[in-house]
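In: Pasted the sequence and its predicted model underneath.
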Amino acid sequence: MFEYDKIEPVFPGNHVKDWQKIRKKQWKFVKNIIEESPHTSLLTMISDIKKEYYLLESPNLNAPFSEWAQSDISNEFHPFQWQGPLWLNLMLCSDQSEEAWANIWQHCVEYGCGFEGSRNMFIKYNTYIGQSEESLAFGIFGGLEQRMLPYFVQSEVYTDDKFALGRAECRKIPWKTPQETFRQIFFRMSKLTADDGCMSPFRPYQWLHGLLVSTFSYDLLTDEELELSATFSCQDVKNVLRDNADELYHPNNIKANRLMIEILEDEGTPQWLRKIWADVRDGKLSV
């Protein structure tokens, strides 16, 4: 439905020249992410993760699970063994090939991987991001968010469908109703051009326009609270029209909310939302 530019991550895989040197410099960001995550069991393993996986040249992702389960941690250290969350398994793997990621995902499908908690960490919540230019450039997951997104949001349109994951079933999208899907995507995407201008350039909401638009075919119930929140969000979106927007916001975030404006002015968008946007855009409504 929508096409996006391919984002080049700032977090290198082993196909990039001097990737280990770059990763060593970026370790402080990775360490902060692990420390800020809800997976407290990883805190005692940080040094092992760095040495035995993060900087490992070629993880053997094809090894049977039983081998990892029986392996000596000092000889074969791998997320299949330490049960790391999916986002961390993907992010820290030095092999960023499609085959390697497919192997990690297949293991998750067969044996489970705390998928819901991992998805919450990736799509719903924020983790550490400092205010320095270096930290902002790294983002939250090193610019790999675009590649990770299809694992955590497995449909481009709203659906109640589920998929099998080990012995469990999980929803293809994180949110349980069209209403909640609309709220989460619209309110969070609008923040890409909020006044503080300190948003990650790789925030995954910037690639969910299609999912947002798909909720318009449902009856989105409005109330005073929703309309007030939408007004705030429209004001954040309007910031992309500033003359100095290019100085305030990352190009990725500018593209996302310029596309949002096209949606807000499209006849297929609910009338109440189009009116709020038009009033905010024209200076007739503010909060």
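Out: On my side now, so go ahead. The structure presented is a predicted model; accordingly, all values stated were derived computationally and were not measured. Numbering: from 1, shown residues only.

In: can we go C-alpha only for contacts and neighbour counts from here?
Out: OK.

In: quick one: the helices in the stretch 101-250 of the chain?
Out: Secondary structure of the stretch 101-250 of the chain (DSSP state H, counting those that start in this stretch): helices at 115-119, 133-138, 145-152, 178-190, 209-214, 224-238, 245-248.

In: For residue 281, which of those helices is the nearest?
Out: helix 224-238 (6.4 Å; Cα to Cα).

In: what is the orientation angle of that closest one with helix 178-190?
Out: 30 degrees (axes from the mean of the first three to the mean of the last three Cα atoms, to 10 degrees).

In: List the buried residues in helix 224-238.
Out: 230-238 (16 or more other Cα atoms under 10 Å).

In: between the residues you listed, which is nearest residue 255?
Out: Of all the buried residues of helix 224-238, residue 255 sits closest to residue 237, with 11.0 Å by Cα to Cα.

In: What is the subsequent helix or strand relative to the longest helix along the chain?
Out: Using DSSP state H to define each element, the chain has its longest helix at helix 19-36. Downstream of helix 19-36, the first helix or strand assigned by DSSP states H and E is helix 46-49.

In: Return the list of helices and strands in contact with the helix or strand following that following helix.
Out: Reading on from helix 46-49 to the C-terminus, the next helix or strand found by DSSP H and E is helix 65-70. If you count contacts as 3 or more Cα pairs under 8 Å, 6 or more residues apart in numbering; DSSP states H and E, helix 65-70 packs onto helix 79-82.

In: okay, pairing it with this:
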Amino acid sequence: MQRTVYAVLALVVLATALSGCTGVPGVEETEQFDRTVAVEPESSIVVINHNGNVAVTVREGNDVLITAVKRSVYGRGELDKVEIEVTEGDPLRVETVHTGFNPRVSVDYTISLPPTVVLQRVESSNGRIELSGVRVTETELLTSNGRVTVNGAPGGDLVATSSNGRIELSGVEGYVMATTSNAGITVEDCGGITGLATSNGAITAEIPAIRGDMTVSSSNAGITLRFAEDLNARVAATTSNGRITVHNLMLQLEESTGTSVSGTLGAGGPTVSVRTSNAGIDLFGP
């Protein structure tokens, strides 16, 4: 009996010791990377991650502050399979580089930029992307299985793309486009919209301006839009197994059947197509 107990204990100790090698999760190991880079005004930055969160904020000064935290529950050896590579220039490039096979590591970035530096692109997966007060110009934010949140972005246009992650855009000075799936989209206080699309998620958006024909689409979830008072556009909204309701909106009706509504705002113009299924659409005035 004693031999059996000793044998079981030995196996437990061995499994614990080899947890990093056998695929059995253990205690989380971390390693932090810090770097300060001097940059020129009006220059740009690109951030490429593979598995983890990216948060970008604004700061005073002429330097970019970069902090990256590598994390793994499969032993410190996994951390060695990932390096943080910083390539100076314009754009400044910050990238997670895999130096070993199939690293089971996530990397979380916190980056602070001078107010004149433009964030050109952020790419990741299995993590969220967060921007606060960062300058953008034709900026792309791409992730999967993560939320995209922007709270203030002076400058120009922005495109946000995710899957299985909610997108929330607020205070973008330029035009925005947002695409995701299995999650909702919220847009407010932005310069304009060029398109919004999701599935199995609700869309709530303010539409102050459009540049051309654009679409707002979802499925199995409702859409709520608020149009600016001075917007000149045509609106065409359709749904199935839901209703379309117009609230205090000066829409000159062309068609209204309950599940299909179309008409013009102001002098008319490009078409805003609004589509969903198995849910309602609410169209509001200012």
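Out: That came through, no problem. Keep in mind that what you see is a predicted model, and the values were worked out from it rather than measured.

In: Any idea what the TM-score comes out to?
Out: Put the two chains on top of each other and the TM-score (TM-score structural alignment, normalised by the length of the second structure) is 0.28; 130 aligned residues with a Cα RMSD of 6.0 Å.

In: Dump the helices of the stretch 101-250 of the first structure into JSON lines; add distance to residue 92 of the first structure as well.
Out: Listed next are those as JSON lines, based on distance: least, Cα to Cα, whole Å:
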{"stretch": "helix 115-119", "distance to residue 92 of the first structure": "14"}
{"stretch": "helix 133-138", "distance to residue 92 of the first structure": "14"}
{"stretch": "helix 145-152", "distance to residue 92 of the first structure": "12"}
{"stretch": "helix 178-190", "distance to residue 92 of the first structure": "26"}
{"stretch": "helix 209-214", "distance to residue 92 of the first structure": "28"}
{"stretch": "helix 224-238", "distance to residue 92 of the first structure": "33"}
{"stretch": "helix 245-248", "distance to residue 92 of the first structure": "31"}
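
In: out of the ones you listed, nearest to residue 29 of the first structure?
Out: Using Cα to Cα and comparing the helices of the stretch 101-250 of the first structure, the one that lies nearest residue 29 of the first structure is helix 133-138, at 7.2 Å.

In: how about the closest one: buried residues?
Out: Buried, per 16+ other Cα under 10 Å, within helix 133-138 of the first structure: 135-138.

In: show me the contacts for residue 170 of the first structure.
Out: Residue 170 of the first structure is in contact with 116, 162-164, counting by Cα atoms under 8 Å, 6 or more residues apart in numbering.

In: Columns distance to residue 145 of the first structure on top of these, output as CSV?
Out: Converted to CSV, the contacts of residue 170 of the first structure look like this (distance: Cα to Cα, whole Å):
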residue, distance to residue 145 of the first structure
116, 17
162, 22
163, 21
164, 23
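
In: Can you tell me which of those residues is nearest residue 255 of the first structure?
Out: Using Cα to Cα, the contacts of residue 170 of the first structure come closest to residue 255 of the first structure at residue 116, 29.5 Å.

In: Excluding chain neighbours, what is closest to residue 29 of the first structure?
Out: residue 135 (7.2 Å; Cα to Cα, 6 or more residues apart in numbering).

In: thinking the one you found is in contact with residue 28, fair?
Out: No. Counting by Cα atoms under 8 Å, residue 135 of the first structure stays clear of residue 28, with 9.6 Å between them.

In: returning to what we had before: so which of the contacts of residue 170 of the first structure are in strands?
Out: For the contacts of residue 170 of the first structure, the ones inside strands are 162-164, with DSSP state E as the criterion.

In: Residue 145 of the first structure: how many residues sit nearby?
Out: 23 (other Cα atoms under 10 Å).

In: returning to what we had before: name the member of the contacts of residue 170 of the first structure with the most neighbours.
Out: Busiest of these [other Cα under 10 Å] is residue 116, holding 15 neighbours.

In: Nearest spatial neighbour of it, chain-adjacent residues omitted?
Out: residue 170 is the one closest to residue 116 of the first structure (Cα to Cα, 6+ apart), at 7.8 Å.

In: got the contact list for residue 260 of the first structure?
Out: Per Cα under 8 Å, 6+ apart, neighbours of residue 260 of the first structure: 209, 237.
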